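S.K.: Sequence unavailable; structure follows:
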């Protein structure tokens, strides 16, 4: 039986879900709120910001950008980047947020693979582009981005400098309607093997993700992250999954936004204090870096809410943050999922909980957000029960998932096997729909016939009073198959030996928190745990270093 469709009226407007629609409400709600460039001190009202988007659209089209072209951006987190989030897809082009922390050969690969037509490049990355310019096979022009009042000349020919071009551009642009399924953005994941893989998202997907994220950050009584009075400062690179999509929400709501430029603990802390920041998001290593800063010791962090993602939030870090007044929460997602899938869900009586109970709730991977259908499957693809014990791969369906990897049909088919997106994460879901990620499939340690979660071991190690961060990996072992090995950083002035670690973990074995074979065979104290280009713990590099 065929479904019954709504008959179209002759004069009805078929409202497409386009990024430009997110701007409709921003100015009406903003009031006196500003968008702040933390690295330069420049401030823009929302009316100025919207005018700059119109000016940028005119600059881009004058530079020859057409619908379907790809415009790459290499910049720090700035209001300029936010303008690009809107202007580029709103003219029908594709925004390519280039990962500026990749090696030069990988930057070249991603830019050629995305077939970039125009490149907007900051002063700090001019030497990189000058080095690889001859290898970029599709680029037709460059626009220079500078924070200097009197920018120095670029080392190669450019269309012009961003601010100078905007100053001479028309103040209005007629943004067209087009198919909401048109690609709006693309960027590249940093896989553990081979070249980075390109993911892409449509206007429709980004609008729906924005609406779901807006609902999620305000629907829980004890997790009011984004409200009219909120002051938002990202501490996640804007090249990484659109800074988790939060800039789109903050702009739609007309919130005060603070963009810090390059991440440095001292400048982040100064902006937190002077701009009265209330909400940020970052990976655990960045939060640890901020808390470990000497300047952080004198700061009252009360009122700062921080959403942690990218890597597991350990109990040790959650406790340290809460003790300093930072309300931390867990968010879960991937590059391929735009990224939001689940968040912490605190019960109504959370305020009555002890610190330890709060910690346990906040490190859980959380409940799926609205419109997310999430299941766990076994190795044969069969659904497993939601009993909190059975573990399987997490698979999802929701309207904002990438439909594949750019120009890689085989990997796209693997990603979407049997009509579900495969996350590559092992987890369990309880009867209350709360997800707990146990590990990445590739990071599970297979020892003595048992699967041991590296995340569980890291979480327990993090509770040692003198250990700041821990990373655990499995290395080959002739007798056991694999054995866990730990790399840790310790608090300033502290000393922790391997024997100290064993003494700390042995009671945890006796109490049944872990099996005895989960105690690492070795522990290495380092100044800094290796991280990927987006701040996650780089377990591939750690395995390589320990193996050597």
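M.R.: Nice, thanks for sending it over. Everything numeric in this text was worked out from a predicted model, so none of it was measured.
S.K.: alpha carbons only for contacts and neighbour counts from here, please
M.R.: Noted.
S.K.: got the contact list for residue 358?
M.R.: Residue 358 makes contacts with residue 350, as judged by CA atoms under 8 Å, 6 or more residues apart in numbering.
S.K.: part of a strand, is it?
M.R.: No. Using DSSP: H, G, I helix; E, B strand; the rest coil, the assignment for residue 358 is helix, not a strand.
S.K.: what about versus this one:
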């Protein structure tokens, strides 16, 4: 029970007054007014005006209603980032149904689990995923039909119960649907987040939560020191739309009426083509995807310029080395922080006025910090006893939060939900420090903390230092078992140019300089540094540190 709750005076409303609920459909209606001549673009295939897009949302609602979809039903979508997916972001919740964004990169058994657990009754699928769904269909008896999505409609052979092709059936529907009004606490979206153990966890959000998140994100994207997006900008996601609604930005970009470009499947050549041809201003992605783009030959060599491209980084810490590499190519990088359970926005690296007016080298560490809590987010750092830690830039605590858009539970998972929300705060599992300006800097995930000889070592700090060494494209640092010290840091490094890998002796010398400068302790220097062709990633492109630890353990059984 919150001891600070009071009962203030509440005056009665005029009987004829209306206090409308916060519903996703209101974001769409606002967007058409704001967008003007702006467009929604899909690859080099489709261009829509905002008014055409709105009509297609209405047509999709008619099509789904024809198939028996009603309020409360769960509709699954398996597609690449597309205008179709954006139409589903609106049409399905606006019916009062629930949009289940399926992570298409999960293993088949995990896809089956999420679709069973969600109780999907209808499925929209791109033809690329037919082969994945066919062996699962008999185990999904609740699914009443499948709607095929194709970039270029053509006959297909499949055992699935297809009702037809998306564009063909959409064209037959009326362009206006009389959407219902309902409680803003109705569930709008559902997706599944994977952890290190157990089955994926269902995370859901209501209309109210998504509208408030959109308004907060729109606010922060236009804040001085963080200006990213408005209706005069061109936006293209490089975060899958199945992953926390592509961080909620498609809702925000639509609300603002910005030009939007959807790249479909993430293919480096297509991404670069669209960045140039559509003059994309802003994107967002995890660091590994940004590294993939800036390492592409035409960009790295300077043949193609991306001057003025703004990239919001999340999902993992932005290494200063990658931020420098992007800056040299004219790319502006900023960070934000959140997690699947938080919709996701919690903090953003909004530069104070004095820093915003300074040079890049001065700004660099601040651009890469986790940032300041955004409006309406109550964020605290606490120790193991739940006591607040001082904002001294040194004392580490776990991040716990409250905000109007945090998931209130895991879907059908009471025990896991109680663990997430213990003591009335959502516990993130991230440990961080906070400085006197209020800036948060994550030091690590609790599960990734390296404890060596009783001392705590931040894998992110070591990664950040190694990333700035010449010849390093990617780096991951984890703790491996050590008979003497408990754990020792180990690093995997990917070379920027395989033919000229970084010198490991020089890399260690660079870390020794950081020791001499007091930035790290000598026991933080990894004894084991391996050059590898690639570093394992999760289904959303993050470093898969659990798998890295397992692989290193298998390679050296004596360390276990």
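M.R.: Perfect, thanks for sending it. This is a predicted model, so every value here is computed, not measured.
S.K.: Spell out for me which residue occupies the centre of structure 2.
M.R.: Nearest to the geometric centre of structure 2 sits residue 247, at 4.5 Å (CA atoms, centre = their mean).
S.K.: surely it meets residue 343?
M.R.: Yes. Using CA atoms under 8 Å, residue 247 of structure 2 is in contact with residue 343, at 6.9 Å.
S.K.: So what does the residue nearest to the centre of structure 2 match up with in structure 1?
M.R.: The equivalent of residue 247 of structure 2 in structure 1 is residue 244 (alignment by TM-score structural alignment).
S.K.: ok, now residue 86 of structure 2?
M.R.: Under the alignment (TM-score structural alignment), residue 86 of structure 2 maps onto residue 82 of structure 1.
S.K.: ok, back up a step: just give the closest residue to the match of residue 247 of structure 2, not the sequence neighbours.
M.R.: Excluding the flanking residues, the one nearest residue 244 of structure 1 by CA to CA, 6 or more residues apart in numbering is residue 339, at 5.9 Å.
S.K.: and the one you found, how many neighbours does it have?
M.R.: Counted with other CA atoms under 10 Å, the neighbours of residue 339 of structure 1 add up to 24.
S.K.: Show me what it aligns to in structure 2.
M.R.: Taking TM-score structural alignment for the superposition, residue 339 of structure 1 sits opposite residue 344 in structure 2.
S.K.: Identify the residues contacting that match.
M.R.: Residue 344 of structure 2 makes contacts with 244, 247, 248, 337, 338, as judged by CA under 8 Å, 6+ apart.
S.K.: just curious, which of those is nearest to residue 539 of structure 2?
M.R.: Distance to residue 539 of structure 2, by CA to CA, is smallest for residue 244 among the contacts of residue 344 of structure 2, at 12.9 Å.
S.K.: now that we're looking at the residue nearest to the closest one when sequence neighbours are not counted, how far away is residue 22 of structure 2 from it?
M.R.: Closest residue to residue 244 of structure 2 apart from its sequence neighbours, by CA to CA, 6+ apart: residue 340 at 5.6 Å. Using CA to CA, to the nearest Å, residue 340 of structure 2 is found at 22 Å from residue 22 of structure 2.
S.K.: and what of residue 259 of structure 2?
M.R.: Residue 259 of structure 2 sits 24 Å away from residue 22 of structure 2, going by CA to CA.
S.K.: Those two: which has the busier surroundings?
M.R.: Legend: neighbour count by other CA under 10 Å for residue 259 of structure 2 and residue 22, higher for residue 259 (26 against 20).
S.K.: Please say which position in structure 1 that one maps to.
M.R.: Superposed on structure 1 with TM-score structural alignment, residue 259 of structure 2 falls opposite residue 256.
S.K.: next one: residue 45 of structure 2
M.R.: Using TM-score structural alignment as the criterion, the counterpart of residue 45 of structure 2 in structure 1 is residue 41.
S.K.: what do you get for residue 173 of structure 2?
M.R.: In structure 1, the residue matched to residue 173 of structure 2 (TM-score structural alignment) is residue 169.
S.K.: My guess is its match contacts residue 58. True?
M.R.: Yes. Between residue 169 of structure 1 and residue 58 there is a contact under CA under 8 Å: 6.3 Å.
S.K.: the more surrounded of these two?
M.R.: A count of neighbours by other CA under 10 Å puts residue 58 above the other of residue 169 of structure 1 and residue 58, at 24 against 18.
S.K.: how about whatever helix or strand that one lives in: buried residues?
M.R.: Per DSSP states H and E, residue 58 of structure 1 falls inside helix 46-62. Buried residues in helix 46-62 of structure 1, counted by 16 or more other CA atoms under 10 Å: 46, 49-60.
S.K.: Once aligned, what mean separation remains between that helix and structure 2?
M.R.: Mean deviation of helix 46-62 of structure 1 relative to structure 2 after superposition (mean CA distance after the TM-score superposition for structure 1): 0.4 Å.
S.K.: Please identify the helix or strand for the aligned partner of residue 547 of structure 2 in structure 1.
M.R.: Using TM-score structural alignment, the partner of residue 547 of structure 2 in structure 1 is residue 541. Secondary structure from DSSP H and E places residue 541 of structure 1 in helix 539-547.
S.K.: So which elements touch that helix?
M.R.: Helix 539-547 of structure 1 sits against strand 467-477, with contacts defined as 3 or more CA pairs under 8 Å, 6 or more residues apart in numbering; DSSP states H and E.
S.K.: so the strand it packs on corresponds to what in structure 2?
M.R.: With TM-score structural alignment applied, strand 467-477 of structure 1 matches the range 472-482 in structure 2.
S.K.: In that stretch, which residues are buried?
M.R.: For stretch 472-482 of structure 2, the neighbour count (16+ other CA under 10 Å) marks 472, 473, 474, 475, 476, 477, 478, 479, 480, 481 as buried.
S.K.: Fine by me, we can end here.
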